[in-house]
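# I would like the atomic coordinates for the input below:
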Amino acid sequence: MSKTAIITLAVLLAIIGVIASITSRAEPPRQEQAKPAYPAHIELALYQRGEDWQKKYSTALAPEIKNFGVSIYKTQPFESNALPSAIVDAGGVRTVIPNALSIMATDDQDRDVGITIIDINARVKNGGAMSHDEARLYILDLVEKFTALGWKTAFSFNKPRLSGIHALNYYGADDLDPNYKLSFAEWMQLDGSLNWELYLNHTYMRVTVDRDQDHLDPNKPGAYIMSFTIEPHEEVQRMYVDEKERDHWRQLWIPIARKLRSERNIKEATLKAQGIPIVSDYKDPELPPAPPGQQNPVIPKDLQ
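So this is what the prediction gives:
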């Protein structure tokens, strides 16, 4: 290529570069893709179809995960300044859990019954470091709101029926009375996770409070998080028998209940002898309605 041709080519390339530069400056700046607007409230119910929940909140939920006969549906990470409320339908009663950090629903695909477990993690108040008393008052107020809706304490069939300070002394943090307002001193003395077992309309809810174990100085801020596990009564009852027998657990229930009740009676007799009152008017929840083709056993007098 001649020297003249080389110079001509260089000039052309320079001109093209200038035009491209001018054009690029003239183009409007590209806008970042807008993040999806997540709803302020996310509702779900036990035995609801997971795929229906996914369709309703498609922008808020991550892709479905299939694993060993179940499908798991989880929410996407939320903006920390715009956490939604989770609203769970428990037999027609809508229970609101504010500041949900994550919501997960497990759909039992093998049995084709829909969602059988709901797990929710929630922020305590505004999150971050806060005084222990601030956290205590917020959490106890939330538990009080649950009891106002009708949620009541639920005892395992073999556990003694205790309330208030007596439940606190016996169970510690494992099974707190939702109607007992823990003092600040009691709150700080409890070890490990704090738990309330609640029941309403054939639905169980376990409320758990975890706190940073390295920041338990009552005079300094702590860090808290709450979790909620919600299950149908039917699914809880099924766990009392071996997996292969769970579809007909009702046929096996009476001897199991007698064994568990005997354990409770022995424990309660020991406590009574020590002068500790028993909540004798507490009755175990009635068995959940039987599915088509089955019926609940007749409960004998010694188990009523």
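
# okay, CA-based contacts and neighbour counts for the rest of this
Noted.

# count of residues packed around residue 9?
Counted with other Cα atoms under 10 Å, the neighbours of residue 9 add up to 12.

# please read the previous query as pertaining to residue 57.
Neighbour tally, residue 57, other Cα under 10 Å: 15.

# swap in residue 270?
Considering only other Cα under 10 Å, residue 270 is surrounded by 12 other residues.

# that one and residue 200, how far apart?
According to Cα to Cα, to the nearest Å, residue 270 and residue 200 sit 30 Å apart.

# can you check residue 82 too?
Applying Cα to Cα to residue 82 and residue 200 gives a distance of 29 Å.

# comparing the two, which shows the higher neighbour count?
The residue with more neighbours, out of residue 82 and residue 200, is residue 200; 21 against 14, by other Cα under 10 Å.

# ok, how many other residues are close to the residue nearest to the more buried one when sequence neighbours are not counted?
Distances taken as Cα to Cα, 6 or more residues apart in numbering put residue 151 closest to residue 200, at 5.1 Å, once the chain neighbours are dropped. Using other Cα under 10 Å, the number of residues around residue 151 comes to 23.

# what sits against residue 151?
198, 199, 200 (Cα atoms under 8 Å, 6 or more residues apart in numbering).

# wait, doesn't the first one sit right on residue 156?
In this case it means residue 198. No: using Cα atoms under 8 Å, residue 198 makes no contact with residue 156, being 10.8 Å away.

# between the two, tell me which one has more neighbours.
More crowded of residue 198 and residue 156, by other Cα under 10 Å: residue 198, with 24 against 12.

# you'd agree the more buried one is in a helix?
No: judged by DSSP: H, G, I helix; E, B strand; the rest coil, residue 198 forms no part of a helix; its state is strand.

# report the distance from the helix or strand encompassing residue 117 to the chain centre.
Using DSSP states H and E, residue 117 sits within strand 114-123. Relative to the centre of its chain, strand 114-123 is centred 4 Å away, using Cα atoms, centre = their mean, to the nearest Å.

# kindly report the same for stretch 93-103.
8 Å.

# contacts for it, please.
Against stretch 93-103 from outside (Cα under 8 Å, 6+ apart): 74-78, 83-89, 118-125, 146, 149.

# how long is that stretch end to end?
First-to-last distance for stretch 93-103 - Cα to Cα - comes to 19 Å.

# over to stretch 240-256?
OK, stretch 240-256 end separation, Cα to Cα: 8 Å.

# got the buried residues for that stretch?
Residues of stretch 240-256 classed as buried: 241, 246, 249, 250, 253, 254 (neighbour count, 16 or more other Cα atoms under 10 Å).

# another sequence for comparison is provided below:
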Amino acid sequence: MKSTFVSGIFICLLSVCSSSHPEGASLPSLPLSINEPPEKLLRDHGNLINVVKQGPGVNFYTAQWAQQTPGSVTIQPGKFQFTIPYVLGLQGVEETRAPAEGLVQYEIFAAITGPDLIGHDEARQKFFVLLQGIRKAGWTPFIDRDDPRIRDRQRLEYVLKSSSASSLDPDYEPTLAEWMQLEDLSRWTFYADHAYLSVAFKREASLRDPDKPGAYLLTYTLMSENQHFRTYVAPKDRDRWKELLPATLKELQAQRQQAEKAWRLKGASIDEGYVDPPAPRL
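As a prediction, this is how the structure comes out:
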């Protein structure tokens, strides 16, 4: 479901995407709050939202904007709010087996700039302006719980050589050559107020020459605390995630200790001051 939606949105960067909003219309920013009841989202913004029911377990709440008139979304977890510009689409997730949690996840799909192609170095610079905006809003960089607590270029080296799925350091801006080495869906993850946010990018496959303009799709994934920790167990075990989480966290901590031991032998500096966000009360 998600990969199809992402692919469709990416095509809109290079072509015309249909929308119910008239050309040139001024669109207010759509506020989104994690754990918001879906009924409230529909009551306040039902003209934008489509509901897709996927049988038992999950419902999706989607919206889409035209390339010529992109929307904007304001993430509102308390005081840590920030606005995402150039939004092309979004998808909210409701876990029907946990109705009291409301909307537990959003994926927001956006361009870096307007509909025109963009130079890769300019994309790199604008992307890091966006990341620094998130930092200034009070979001703290998150290190995956099984990863070594290394920073800056050492983290980039770790991701490039050992773990492409791991989160990068938003306080280290790579060179253009390093930027072009990063794989699609490379991500930067943050934490604030019992919510987790990842920002990832995807390049148009046919436009990867660093000396020519390219096209980028950004994906912002906002998760509630419970939804974040549900991903620590296998999909078939989601109903038992609270039962399985303590053993999983213990295993991840052991993996981090082994990774840090190896990086110390390389002469790396470990950020001993970094502390993982708290796990939920079970």
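
# coming back round to it: please flag which of the buried residues of stretch 240-256 of structure 1 sit within helices.
253, 254 (DSSP state H).

# okay if I get the buried residues of stretch 240-256 of structure 1 as JSON lines plus distance to residue 68 of structure 1?
As requested, the buried residues of stretch 240-256 of structure 1 are exported to JSON lines (distance: Cα to Cα, whole Å):
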{"residue": "241", "distance to residue 68 of structure 1": "20"}
{"residue": "246", "distance to residue 68 of structure 1": "17"}
{"residue": "249", "distance to residue 68 of structure 1": "22"}
{"residue": "250", "distance to residue 68 of structure 1": "25"}
{"residue": "253", "distance to residue 68 of structure 1": "27"}
{"residue": "254", "distance to residue 68 of structure 1": "31"}
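
# from the buried residues of stretch 240-256 of structure 1, which single one is nearest residue 235 of structure 1?
residue 246 (9.2 Å; Cα to Cα).

# quick check: the closest one touching residue 238?
Yes: counting by Cα under 8 Å, residue 238 is a contact partner of residue 246 of structure 1 at 5.2 Å.

# where's residue 28 of structure 2 relative to residue 73 of structure 2, distance?
9 Å.

# what segments of the stretch 101-250 of structure 2 are helices?
Along the stretch 101-250 of structure 2, counting by DSSP state H, counting those that start in this stretch, helices occupy 120-136, 152-161, 176-181, 225-230, 241-265.

# pick the most buried one from those.
helix 225-230 (a mean of 19; mean count of other Cα atoms under 10 Å).

# for that one, grab the matching residue range in structure 1.
The aligned range for helix 225-230 of structure 2 in structure 1 is 233-238, by TM-score structural alignment.

# mean shift of the matching stretch relative to structure 2?
Aligned to structure 2 and superposed, stretch 233-238 of structure 1 gives a mean residue distance of 1.8 Å (mean Cα distance after the TM-score superposition for structure 1).

# what's that stretch in contact with?
Contacts of stretch 233-238 of structure 1 (Cα under 8 Å, 6+ apart): 116, 202, 203, 204, 246, 247, 249, 287, 288.

# how far is it from where the chain is centred?
Worked out by Cα atoms, centre = their mean, stretch 233-238 of structure 1 lies 17 Å from the chain centre.

# again with stretch 194-213 of structure 2
Centre to centre, stretch against its chain (Cα atoms, centre = their mean), the figure for stretch 194-213 of structure 2 is 12 Å.

# where does it end up in structure 1?
With TM-score structural alignment as the criterion, stretch 194-213 of structure 2 aligns to 202-221.

# and that stretch, end to end?
Termini of stretch 202-221 of structure 1 sit 38 Å apart (Cα to Cα).

# quick one: contacts of it?
In contact with stretch 202-221 of structure 1 (Cα under 8 Å, 6+ apart) are residues 90-91, 129-132, 188, 192-199, 222-234, 285, 288.

# take the helices of the stretch 101-250 of structure 2 and lay them out in TSV including distance to residue 10 of structure 2.
Listed next are these as TSV, based on distance: least, Cα to Cα, whole Å:
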stretch	distance to residue 10 of structure 2
helix 120-136	16
helix 152-161	24
helix 176-181	19
helix 225-230	25
helix 241-265	33
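
# and of the ones you listed, who's closest to residue 44 of structure 2?
Across the helices of the stretch 101-250 of structure 2, closest to residue 44 of structure 2 is helix 225-230 (Cα to Cα), at 23.9 Å.

# what's the angle from the longest strand seen in structure 2 to helix 120-136?
Identified as the longest strand of structure 2 according to DSSP state E is strand 82-95. Interaxial angle, strand 82-95 of structure 2 versus helix 120-136 (axes from the mean of the first three to the mean of the last three Cα atoms, to 10 degrees): 80 degrees.

# superposed on structure 1, what's the mean shift for strand 82-95 of structure 2?
Overall, strand 82-95 of structure 2 averages 1.1 Å from its counterpart (mean Cα distance after the TM-score superposition for structure 1).

# that strand maps to which residues in structure 1?
On structure 1, the counterpart of strand 82-95 of structure 2 by TM-score structural alignment is residues 95-108.

# in structure 1, what residue corresponds to residue 122 of structure 2?
Alignment note: residue 122 of structure 2 maps to residue 134 in structure 1; criterion TM-score structural alignment.

# go on, residue 148 of structure 2?
Aligned partner of residue 148 of structure 2 by TM-score structural alignment: residue 160.

# kindly report the same for residue 268 of structure 2.
Per TM-score structural alignment, the equivalent position to residue 268 of structure 2 in structure 1 is residue 276.

# who's in contact with its match?
By Cα under 8 Å, 6+ apart, residue 276 of structure 1 lies in contact with residue 166.

# surely it is within a strand?
No: secondary structure assignment (three-state DSSP) places residue 276 of structure 1 in coil, not in a strand.

# so how far is residue 119 of structure 1 from it?
Counting by Cα to Cα, the gap from residue 276 of structure 1 to residue 119 of structure 1 is 35 Å.

# one more: residue 175 of structure 1?
From residue 175 of structure 1 over to residue 119 of structure 1 (counting by Cα to Cα), the distance is 19 Å.

# these two - which one has more neighbours?
With neighbours defined as other Cα under 10 Å, residue 175 of structure 1 and residue 119 compare such that residue 175 has more, 22 against 17.

# wait, isn't the more buried one in contact with residue 193?
No: counting by Cα under 8 Å, residue 175 of structure 1 does not reach residue 193; the two are 10.3 Å apart.
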